[in-house]
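J.: Structural data only, the sequence is not supplied:
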């Protein structure tokens, strides 16, 4: 018994020592179920003038505490760099605790990795490494510095993260001859300690925060920069040899820099074969806009999108002759050849810089290259209407811009010192229509149908894009079985014909026949049938409350008409009431009518939005719940007694 008691004392004594960092229990109480806590994040941005030029370095420190057993899953770290961002000194290690004693495990294996995919190649790379021996209660530490080679590319400092931040500090140490402005985004409600002081000919700006809770990145949400709090510094000007150099103080400064990079492209004579292509495309075209369409559609069909960028090559389009010879290029290259081809045809096109919807900034907010990530071409017709031509797209009609630039500002070149800002329109739901007209008949327990589908706008582009990968009839039929599904999962297309799939101007049309087995409920004298065969609109319902907006690719209209041939020996016993709901951005209605021995069912829903705020989500869900109830309504056919 004495031996057992002694053993228990030894065990209890050992367990009094912690396997976790000293801060673990404090952070557990403070931040709850967080997987990781950013204990400390510090960045010092140094801005100096040397030899009449700017020299920029940045020092970064981050220390994290891992709170759960999955710590080893977060062991990987990637540090990004490129021609414009040079990594310098790096120190990284893990700290693991045993009996309250810290053991440090230094990172000594760094692997350089290219960042590329099948259609995008540039000089961006990652330095990849693993923190060794990470586990619950352990810490990671990293310290590194970097040289920023272009002063227009200063990045943001984020005061919020998907993990809690216990302490963060951002400092800028700038030469007194450097003029800065600061953009603050989403900082409402954040207790920021800001300080500005001058020491030894330097101006020091400091932002500091403590105890910032974690943010949630939600699926199908907007750009994280639209809700995460952050500070974005901008160098507006600096003094070089007694002269002021304007850098990024306004949209004018950004445009002047952009224009200096593109003003000399396509100065050589166009390739003779390219001239022949343009002449062939525009021959017999009666109007200028018809010529533009012919050239634009040829580019989409014949110039493959493959981005290959290095250094300023990420901002300077390649020569049209080279793009024509290669038959591939990035967004700037496609814009370059489009511009040249239009010029050969005697038509003016203008290079256009734009940010996709993945960037939430506007040009006057952030007049630096961070505001955009894409180049297209603009064409203005004789009536002043602007068309936005994206040569990297597929099946985009002239009148419909790429979906991912809807609602965005476009910076259009207009000669030296002159530019135009235009907003790309959001294409209304009335132009993105899925219309399906169906004749139905009952054969035993099976519902048989013959349909004619007509798809326009972004819906047609989406279908054509996906069908491009389908190389057999069975794959095509499988695709349409999924997209056109009606009633239940026993829906099966028997035959189909496609029309205009690759025609830029005409809607996609599909004629098909189908059957839905075991769909009819026959109770002797009565037949029960639900004519709400397509309920895809209810898939837009938001499952749980959100803090951020929901973003959709494009607006949409569903328009379905089902005509049921009532069996000869039956009449209508019960017909559901017509139904209608609507608000400013959504409407849906169901109408039933009888024409002789045919029962007409009509459903139309208009989703005229691409973003829903949390308040709109709640309102939308409420309308969809009412619609779901209406979708459950069935018609009852009753046998007629002669």
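T.: Yep, it's here. Since this is a predicted model, take the numbers as computed values, not measurements.
J.: make it CA atoms for all contacts and neighbour counts henceforth
T.: Will do.
J.: What is the burial count for residue 606?
T.: Other residues near residue 606 come to 22 when the count uses other CA atoms under 10 Å.
J.: Next: residue 318.
T.: 21.
J.: Please name the residues that touch it.
T.: By CA atoms under 8 Å, 6 or more residues apart in numbering, the contact set of residue 318 is 265, 332, 333, 336.
J.: who's in contact with the closest residue in space to residue 149 that isn't next to it in sequence?
T.: Closest residue to residue 149 apart from its sequence neighbours, by CA to CA, 6 or more residues apart in numbering: residue 84 at 5.0 Å. Contacts for residue 84 (CA under 8 Å, 6+ apart) come out as 148, 149, 150, 311.
J.: Surely residue 598 touches residue 568?
T.: No - Residue 598 is beyond contact range of residue 568, at 10.5 Å (criterion: CA atoms under 8 Å).
J.: before we move on, the earlier item: could you save the contacts of residue 84 as TSV and add columns showing neighbour count, secondary structure and distance to residue 273?
T.: Shown next, in TSV, are the contacts of residue 84 (neighbours: other CA atoms under 10 Å; DSSP: H, G, I helix; E, B strand; the rest coil; distance: CA to CA, whole Å):
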residue	neighbour count	secondary structure	distance to residue 273
148	25	strand	43
149	17	coil	40
150	13	coil	39
311	13	helix	31
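J.: what about the strands in the stretch 101-250 of the chain?
T.: For the stretch 101-250 of the chain, the strands defined by DSSP state E, counting those that start in this stretch occupy 101-106, 111-117, 120-130, 139-148, 157-158, 165-175, 178-185, 193-199, 202-212, 230-240, 243-246.
J.: between the ones you listed, which gets nearest to residue 490?
T.: strand 111-117 (38.4 Å; CA to CA).
J.: relative to strand 120-130, how tilted is that closest one?
T.: 150 degrees (axes from the mean of the first three to the mean of the last three CA atoms, to 10 degrees).
J.: Report the separation between the spatially closest residue to residue 130 that is not a sequence neighbour and residue 95.
T.: Nearest residue to residue 130, sequence neighbours excluded (CA to CA, 6+ apart): residue 76, at 4.5 Å. Applying CA to CA, to the nearest Å, the value for residue 76 to residue 95 is 15 Å.
J.: between the two, which one's more packed in?
T.: Each of residue 76 and residue 95 has its neighbours counted (other CA under 10 Å); residue 95 has more, 24 against 11.
J.: can I get the strands of the stretch 101-250 of the chain in JSON lines with distance to residue 453?
T.: What follows is the strands of the stretch 101-250 of the chain, written out as JSON lines (distance: least, CA to CA, whole Å):
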{"stretch": "strand 101-106", "distance to residue 453": "63"}
{"stretch": "strand 111-117", "distance to residue 453": "36"}
{"stretch": "strand 120-130", "distance to residue 453": "36"}
{"stretch": "strand 139-148", "distance to residue 453": "55"}
{"stretch": "strand 157-158", "distance to residue 453": "48"}
{"stretch": "strand 165-175", "distance to residue 453": "53"}
{"stretch": "strand 178-185", "distance to residue 453": "46"}
{"stretch": "strand 193-199", "distance to residue 453": "60"}
{"stretch": "strand 202-212", "distance to residue 453": "52"}
{"stretch": "strand 230-240", "distance to residue 453": "48"}
{"stretch": "strand 243-246", "distance to residue 453": "57"}
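J.: what about versus this one:
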């Protein structure tokens, strides 16, 4: 399956045929972590880094069965450094040869993070290999989340925090109800410190399930909020409040260069012909979406400082921060009130009530028109103005306001934003079913389709679209394909074509057997509840509507149709029914994903309901000669 079809199948309608495959993450039970200790100690640094955090990791891996090896990886960035690595195999020193490289995805830098990699052997059953790693974090702000779970089953995991009396830290214990964790606190009077030790035993390996909530929702962890330090040179403020967090973000924004003539010149060209602030905003958003390539390259101060707008404009690519800054600068040059915004997507469980770098992972832009903020996310390539992706809907957003900030929420959108409406007029011709099809896509449903279309070469656009519409069925022939403007995603996308389904009718004597639902959305999307460990998160709410009218052959009438389906739950609904009307067989189907969050407790009901829908899919229509 090509990349385009993968995008559509999994991103648009999730026409999955084997969900059990993604519900059973691979687990290497041959390897376990016998013991791991992570120690974090706050100490005085120097003039440039008044307080640093010294991290010491000690981990022992154990082989349960057959000889193997593991890949060890540790991340660091501009605000941290690995100072030493030691390894042992069965108690003997092992000379590691770590490889240090930039962390990248698909050939692009993912952030300014680097990764230290090396291979560690486990020579036989019962053998043990261990690693001792030292790391320094130059700014306590960057010590955020510490998780108890690892990539392997862990027999004992300890997290030790050594906090001197001059360092003020708020430790938030997150999801502790999902694990058995003990805590002890000791006083080190000699060093005037508090030693906090958390111990977890028999910790399950972290899973890698598709469509799972973000880890901050499901795994026990500590959220470390460094507030301030009392040093010999005075108080050093970190994030004692949300005001402090914004002030720090603001200081990074002030480092950028703005007002470059190239941006003003581009803005003038982009907004030419726009007669209102809204039209200007639409033109700017569309231009950024269409001309700036989004790559997750988070350059700067450990990924928090946006790139200059004129640099993004020149390079024609940027990460979310760079694209947000360019959008703001283009809007500002067009005379609009534009602001940078920080936001955490729905992958993150926190909001700005917690002052921490862990609360946000994204940056967008806001424009104020007639006293109302509209939010623009240039990384969403094909979604219209005032339409919002599921990942940011309802999320708290921090909007810059000079030396102050505004906290608002991204507007929620109903499932009606994301619709697929398909209408078919069909007839039987020999053993084939032929007719016309009219399709309409809106919102994120449209974005998923357009993302796939525009990911292909221009000369392959029609071919790829045809493959999607036919679902790569060689017996489905599509001709006279016409679409609305694929470059205008502020309007609904329409697709019209003629279709022929070859050999779709089986005839025996005076009877015909056929099916007229050629989509069968969600067929076999059965969730294996014996293996699934996390809730299921659909990528967006949606409505899928199908209306098919089949003209009956002369002298034939409907003898049998699949039983109707009428299911309505809090998270979803399936309604599908056949009825006769004169010489027409009318088939209507409406599938709604009303809530993207399907909890484990609802999965058995989902499976039962989906089986009922799938049973209808699997039954044929019978026509009989009068």
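T.: Structure received. Source: prediction; values computed, not measured.
J.: What does the superposition give as a TM-score?
T.: Overlay of the two chains. TM-score (TM-score structural alignment, normalised by the length of structure 2): 0.88; 594 aligned residues with a CA RMSD of 2.6 Å.
J.: on that earlier part again, need the counterpart of the residue nearest to residue 149 of structure 1 in structure 2.
T.: In structure 2, the residue matched to residue 84 of structure 1 (TM-score structural alignment) is residue 79.
J.: and if you look at residue 398 of structure 1?
T.: Aligned by TM-score structural alignment, residue 398 of structure 1 pairs with residue 385 of structure 2.
J.: what does residue 259 of structure 1 give?
T.: By TM-score structural alignment, residue 259 of structure 1 lines up with residue 250.
J.: Grab the nearest non-local neighbour of its match.
T.: With CA to CA, 6+ apart, the residue lying closest to residue 250 of structure 2 is residue 403, at 7.3 Å.
J.: In this model residue 245 seems to touch that neighbour, though I could be wrong.
T.: No - look at residue 403 of structure 2 against residue 245 with CA under 8 Å: they stay out of range, at 11.8 Å.
J.: out of these two, which sits in the more crowded spot?
T.: Higher neighbour count among residue 403 of structure 2 and residue 245: residue 245, with 20 against 10, using other CA under 10 Å.
J.: residues in contact with the lengthiest helix in structure 1?
T.: Longest helix in structure 1, counting residues (DSSP state H): helix 614-631. For helix 614-631 of structure 1, the surrounding residues in contact (CA under 8 Å, 6+ apart) are 530, 532, 535, 538, 541-542, 545-550, 579, 581-582, 586, 588.
J.: ok, now with 10 Å
T.: By CA atoms under 10 Å, 6 or more residues apart in numbering, the surrounding residues in contact with helix 614-631 of structure 1 are 530-535, 537-550, 576-590, 607, 611-613.
J.: quick check, distance from it to the centre of its chain.
T.: 25 Å (CA atoms, centre = their mean, to the nearest Å).
J.: Toward the C-terminus from that helix, list the very next helix or strand.
T.: As assigned by DSSP states H and E, the chain's next helix or strand after helix 614-631 of structure 1 is strand 635-639.
J.: Report the contact partners of residue 517 of structure 1.
T.: For residue 517 of structure 1, the contact set (CA under 10 Å, 6+ apart) comprises 443, 444, 445, 446, 447, 448, 487, 488, 489, 490, 491, 492.
J.: Give the equivalent position in structure 2 for it.
T.: Going residue by residue (TM-score structural alignment), residue 517 of structure 1 aligns to residue 502.
J.: cool, residue 469 of structure 1 as well?
T.: Residue 469 of structure 1 maps onto residue 455 in structure 2, by TM-score structural alignment.
J.: quick one: the residue nearest in space to the middle of structure 1 and residue 203 of structure 1, what's the gap?
T.: The residue lying closest to the centre of structure 1 (CA atoms, centre = their mean) is residue 358, at 4.7 Å. Going from residue 358 of structure 1 to residue 203 of structure 1 by CA to CA gives 34 Å.
J.: for the counterpart of residue 329 of structure 1 in structure 2, what are its contacts?
T.: Alignment note (TM-score structural alignment): residue 329 of structure 1 maps to residue 318 of structure 2. Going by CA under 10 Å, 6+ apart, residue 318 of structure 2 touches 292-299, 306-309, 311-312, 324-326, 379.
J.: repeat for residue 510 of structure 1
T.: So residue 510 of structure 1 contacts 436, 451-455, 480, 496-501 (CA under 10 Å, 6+ apart).
J.: Looking at the residues you listed, which are in helices?
T.: Among these, DSSP H puts residue 480 in helices.
J.: In PyMOL, how would I select just the buried ones from the contacts of residue 510 of structure 1?
T.: Selecting the buried subset of the contacts of residue 510 of structure 1 in PyMOL, with 16 or more other CA atoms under 10 Å as the burial test, is done by:
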select buried, resi 436+451+452+453+454+455+480+496+501
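J.: Helices of structure 1, residue ranges please.
T.: 2-15, 24-31, 251-262, 272-282, 288-302, 320-326, 331-344, 457-467, 473-483, 614-631.
J.: Could you export those helices as JSON lines, including distance to residue 41 of structure 1?
T.: Putting the helices of structure 1 into JSON lines (distance: least, CA to CA, whole Å) gives the following:
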{"stretch": "helix 2-15", "distance to residue 41 of structure 1": "32"}
{"stretch": "helix 24-31", "distance to residue 41 of structure 1": "16"}
{"stretch": "helix 251-262", "distance to residue 41 of structure 1": "31"}
{"stretch": "helix 272-282", "distance to residue 41 of structure 1": "55"}
{"stretch": "helix 288-302", "distance to residue 41 of structure 1": "46"}
{"stretch": "helix 320-326", "distance to residue 41 of structure 1": "45"}
{"stretch": "helix 331-344", "distance to residue 41 of structure 1": "36"}
{"stretch": "helix 457-467", "distance to residue 41 of structure 1": "43"}
{"stretch": "helix 473-483", "distance to residue 41 of structure 1": "48"}
{"stretch": "helix 614-631", "distance to residue 41 of structure 1": "31"}
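J.: okay, these, which one's buried deepest?
T.: Greatest average neighbour count among these goes to helix 331-344 (a mean of 25), per mean count of other CA atoms under 10 Å.
J.: Considering the contacts of residue 84 of structure 1, which is situated nearest to residue 115 of structure 1?
T.: Proximity of those to residue 115 of structure 1 (CA to CA) peaks at residue 311, which lies at 14.5 Å.
J.: The closest one contacts residue 81, correct?
T.: No - contact criterion CA atoms under 10 Å: residue 311 of structure 1 and residue 81 do not qualify, at 11.7 Å.
J.: anything in contact with each of these two?
T.: Common neighbours of residue 311 of structure 1 and residue 81 (criterion: CA under 10 Å, 6+ apart): 123, 124.
J.: Would you write a ChimeraX line that selects the buried entries of the contacts of helix 614-631 of structure 1?
T.: In ChimeraX, a selection of the buried entries from the contacts of helix 614-631 of structure 1 looks like this (16+ other CA under 10 Å):
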select :531,532,533,534,537,546,548,549,550,580,586,587,588,589,590,607,611,612
